[in-house]
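1. Prediction below, plus the sequence it came from.
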Amino acid sequence: MAEEIEVISIGNLNLDLIGKLEKLPQSDEKTILDNLNRRSGGGAANFTVACTKLGLKSKLIGCAGKDSFGEEILRGLEERGVETSSIRKVDSLTGLAFIFSTSENHRLLIEHRGANSNLKISDLKEKYLREAKLLHASSVTPEMAKQIGIKSEKFDLKTSLDLGAELTKLGSKELSKILNRFDIGFMNQETFETIFETIPNEKNILDKFPEGLETLVITLEAKGAIATNGKETILSPTYKVEVKDTTGAGDAFAAAFSKLIIDGANLKKALKYAAAEAAIKVQYIGAREGLPTQEELKNFVEKHE
């Protein structure tokens, strides 16, 4: 039932092929994979699965191909409790991501959007949107992000945006117009540097803060993350864990942060739990393996305090 849904995520669902290399190859260099893992992924899908594991009733809006990969991904989402009735099946290859990393965590990511390119504004059915507590968009086009912001304002919904490659290509002025329609913005350090042409330290983050946002969160890989409300900045704690795979860590981080905000937590607590969620996830291979329940996340935080 639509009225039961608490979180709606909009964006990609992929099949991930995850491999380990001794080193990333140069041009025309042959490199042997130490191992290859096949997992379901895609930023919006990963976010939805993580939210569901944390106890939020979640729906995914996206597109899957009418192929065996699409069937595999949809089956996996349903088994994990995600509401999939808004995933449209299209005559296109399901999205693919090739993810290669080294023992030093150097990483190469190649994506084929495939069926994800078929996502349309018309897929944002208002009957699905109006009852949600949060709309989350991940790696969507600028026009899709704009329309999500417009619809969220219409129904007075809380919204979050995880920036992808297409939005990153916009200039800071155009991107700020889009971000101003959202409540929470997520980006990584590289994205911040690309958009604002400066490093994400406390002064620069406050200087570049989009006025319409409530919260901007920047992940800093092994250094944790920074969150700001435009007046103050908070640095997340870092947790010492064995890193096996960072695929989906940002999606898990965003899901836990959103869960805590929905529950009424302050910025400091939300950031702490989000960092813990990511720390748990990176100990497993694949974007959705090892995701904690709400109780498991709480226990992890308490154990490390």
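-> Yes, it's here. Residues are numbered from 1 along each chain as shown.
2. okay, CA-based contacts and neighbour counts for the rest of this
-> Will do.
3. Residue 126: neighbour count?
-> Residue 126 sits with 13 neighbouring residues when counted by other CA atoms under 10 Å.
4. ok, and the closest non-adjacent residue to it?
-> residue 151 (8.0 Å; CA to CA, 6 or more residues apart in numbering).
5. what about the helix or strand the one you found falls within, distance to the chain center?
-> Counting by DSSP states H and E, the element that carries residue 151 is helix 142-155. Mean-position distance between helix 142-155 and its chain equals 18 Å (CA atoms, centre = their mean, to the nearest Å).
6. just stretch 30-47 next, same as before
-> That offset, for stretch 30-47, works out to 15 Å (CA atoms, centre = their mean).
7. mind checking the end-to-end distance for that stretch?
-> Taking CA to CA, to the nearest Å, stretch 30-47 runs 34 Å from one end to the other.
8. hmm, who's touching that stretch?
-> Outside stretch 30-47, the residues that touch it by CA atoms under 8 Å, 6 or more residues apart in numbering are 9-25, 60, 73, 76-77, 136-139, 248, 251-252, 254-255, 285-288.
9. Return the set of buried residues in that stretch.
-> For stretch 30-47, the neighbour count (16 or more other CA atoms under 10 Å) marks 39-47 as buried.
10. Sort out for me which of these are in helices.
-> Judged by DSSP state H, the buried residues of stretch 30-47 include 43-47 as members of helices.
11. for the stretch 201-305 of the chain, what spans make up the strands?
-> Remark: strands assigned in the stretch 201-305 of the chain by DSSP state E, counting those that start in this stretch are 215-219, 225-228, 233-235.
12. Below is structure B, check it against A:
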Amino acid sequence: MKTFDVVAVGSGTVDLIFRVPRLPGNDDKVIGKKVAELIGGTVANSACVMGKLGLRVTSLSTAGDDYYAQAIIDDFHRNGVDTRFILRKPGVAANMAIIFLDDSGEKALVYAPNDETETCMVQAPQAIDCSRLVYMMPGQLDKFRTLARYAREKNTKVVIDVESHIKNSQQNIKEMLSLSDVAIFNKEGFRTSLQQEPDAEVLRSLVEEHDLDALVVTCGGEGVIACDRKGVATHPGYNVSVIDTTGAGDTFNGAFIYCYLNNRELNDALSFASAAAAINISHVGARGKLSTVDDVNKFKEQYQ
């Protein structure tokens, strides 16, 4: 039996959150108010979601030795994420994100990564060896290729998150998919990478072509569409009062992976993951309200 259910490849981030009356445009200025300084990070958020849901999760990442680094590690611990594979490197600055929230709860985000590689490749084989699944963004193709191929050798499943900012995703998407078991896109990431709309026939074709266990496309307020080996499923999402959409996709992804590892049917997985995301966007911050399984089930009961 492997020690961990998931190794999540990606460092934590410090999120500076500002409330503004509207999102600023080019050569524009708005007067806002600082709401919070919180811990985030795309894959790191999903790791915390999975930890809160009860999966055995470890982080494969890099952190510095300052106050922010310790805050990132402490938040992992609070959410049940193991940190033995986090490489502490003196002088490394934390990844930073500035998040602007308008009155509707929609966001604009500026991300400032540090110059360090986020993954300690020396520790990666050990982390993958002892995990059932590796979860990552395939932003650095060489690194992704190395980790995914090694995972295949060790019978470790590979789940990727593909967003629109990933460099050269259009040129490399077929290789990314061929090295993955599950691919999760947001709608813009799907359009950018595949130059197609995420409809049922397109998803079926991709699942078959790349022998995927599942392919999922989140579409914001329009819900989610997904396909596995059994067929296509959709979910419209839940109608809730939106406070902050930061981390909605990360929450969905973490909850979907929980369902995937527990062999839940696709329809049920989409409903569960959508509920977890709906709960979180009713609070401030990417980890504003990370739910337990009981929290999600109680929320879903309100809509039955």
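-> Yes, it's here. In this text the structure is predicted, and so the values were computed from the model without any measurement.
13. before we move on, back to that, list the buried ones in the helix holding residue 151 of structure 1?
-> Judged by neighbour count (16+ other CA under 10 Å), helix 142-155 of structure 1 contains these buried residues: 142, 144-146, 148-149, 151-152.
14. With stretch 238-257 of structure 1 instead?
-> Quick answer for stretch 238-257 of structure 1 (16+ other CA under 10 Å): 238-239, 243-257.
15. Can you report how many residues neighbour residue 185 of structure 1?
-> Neighbours of residue 185 of structure 1 under the rule other CA under 10 Å: 23.
16. Over to the one 3 residues further on?
-> By other CA under 10 Å, 19 other residues sit near residue 188 of structure 1.
17. Tell me the residue in structure 2 aligned with it.
-> Structural alignment (TM-score structural alignment) places residue 188 of structure 1 against residue 186 in structure 2.
18. That match contacts residue 221, doesn't it?
-> No: contact between residue 186 of structure 2 and residue 221 fails when scored by CA atoms under 8 Å: they sit 11.5 Å apart.
19. Give the closest residue to the match of residue 188 of structure 1 in space, chain neighbours not counted.
-> In space, residue 186 of structure 2 is closest to residue 218, 4.7 Å off (CA to CA, 6+ apart).
20. Over to residue 50 of structure 2?
-> residue 254 (5.2 Å).
21. ok, the one you found touching residue 55?
-> No: the pair residue 254 of structure 2 / residue 55 is not scored as a contact, 9.9 Å apart, by CA under 8 Å.
22. mind checking how far the residue nearest the centre of structure 1 is from residue 35 of structure 1?
-> Nearest to the geometric centre of structure 1 sits residue 251, at 3.1 Å (CA atoms, centre = their mean). For residue 251 of structure 1, the distance to residue 35 of structure 1 equals 24 Å [CA to CA].
23. repeat for residue 149 of structure 1
-> Residue 149 of structure 1 is 41 Å from residue 35 of structure 1, by CA to CA.
24. Next: residue 106 of structure 1.
-> 16 Å.
25. try residue 178 of structure 1
-> 40 Å.
26. where do the strands sit along the stretch 51-200 of structure 1?
-> Using DSSP E, counting those that start in this stretch, the strands of the stretch 51-200 of structure 1 run over 58-65, 87-90, 95-102, 107-112, 134-138, 158-162, 184-188.
27. Average offset of the third one relative to structure 2?
-> If you overlay the two and look at strand 95-102 of structure 1, the average distance to its match in structure 2 is 1.0 Å (mean CA distance after the TM-score superposition for structure 1).
28. try the fifth one
-> Taken over the aligned residues, the distance from strand 134-138 of structure 1 to structure 2 averages 1.5 Å (mean CA distance after the TM-score superposition for structure 1).
29. relative to strand 158-162, how tilted is that strand?
-> 10 degrees (axes from the mean of the first three to the mean of the last three CA atoms, to 10 degrees).
30. Report the inter-axis angle for strand 134-138 of structure 1 versus strand 184-188.
-> Angle, strand 134-138 of structure 1 to strand 184-188, by the same axes, to 10 degrees: 30 degrees.
31. give the contact list for the closest residue to residue 300 of structure 1 other than its chain neighbours.
-> Using CA to CA, 6+ apart and skipping residues adjacent in sequence, the residue nearest residue 300 of structure 1 is residue 276, 7.1 Å away. Going by CA under 8 Å, 6+ apart, residue 276 of structure 1 touches 238-239, 253, 297, 300-301.
32. Distance check, residue 276 of structure 1 against residue 295 of structure 1.
-> Taking CA to CA as the criterion, residue 276 of structure 1 is separated from residue 295 of structure 1 by 12 Å.
33. do the same with residue 205 of structure 1
-> Residue 205 of structure 1 is 33 Å from residue 295 of structure 1, by CA to CA.
34. Check residue 280 of structure 1 too.
-> Taking CA to CA, one finds residue 280 of structure 1 at 13 Å from residue 295 of structure 1.
35. Who has more neighbours out of those two?
-> Using other CA under 10 Å, the more surrounded residue of residue 280 of structure 1 and residue 295 is residue 280, with 23 against 10.
36. Go ahead and confirm that one touches residue 289.
-> No: counting by CA under 8 Å, residue 280 of structure 1 does not reach residue 289; the two are 9.6 Å apart.
37. Now do the same contact list for residue 221 of structure 1.
-> 188-189.
38. Distance of it relative to residue 108 of structure 1?
-> 15 Å.
39. How about residue 34 of structure 1?
-> In terms of CA to CA, residue 34 of structure 1 sits 15 Å off from residue 108 of structure 1.
40. How many residues are close by residue 50 of structure 2?
-> 30.
41. What is the aligned counterpart of it in structure 1?
-> Aligned partner of residue 50 of structure 2 by TM-score structural alignment: residue 51.
42. which ones are touching its match?
-> Residue 51 of structure 1 is in contact with 7, 57-58, 255-256, 259, counting by CA under 8 Å, 6+ apart.
43. In helices, which of these fall?
-> Among the contacts of residue 51 of structure 1, DSSP H puts 255-256, 259 in helices.
44. could those residues be laid out in TSV, adding distance to residue 68 of structure 1?
-> What follows is those, written out as TSV (distance: CA to CA, whole Å):
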residue	distance to residue 68 of structure 1
255	28
256	31
259	32
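45. Turn the strands of the stretch 201-305 of structure 1 into CSV, including mean neighbour count and distance to residue 193 of structure 1.
-> Formatted as CSV, these follow (neighbours: other CA atoms under 10 Å; distance: least, CA to CA, whole Å):
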stretch, mean neighbour count, distance to residue 193 of structure 1
strand 215-219, 23, 11
strand 225-228, 23, 14
strand 233-235, 18, 17
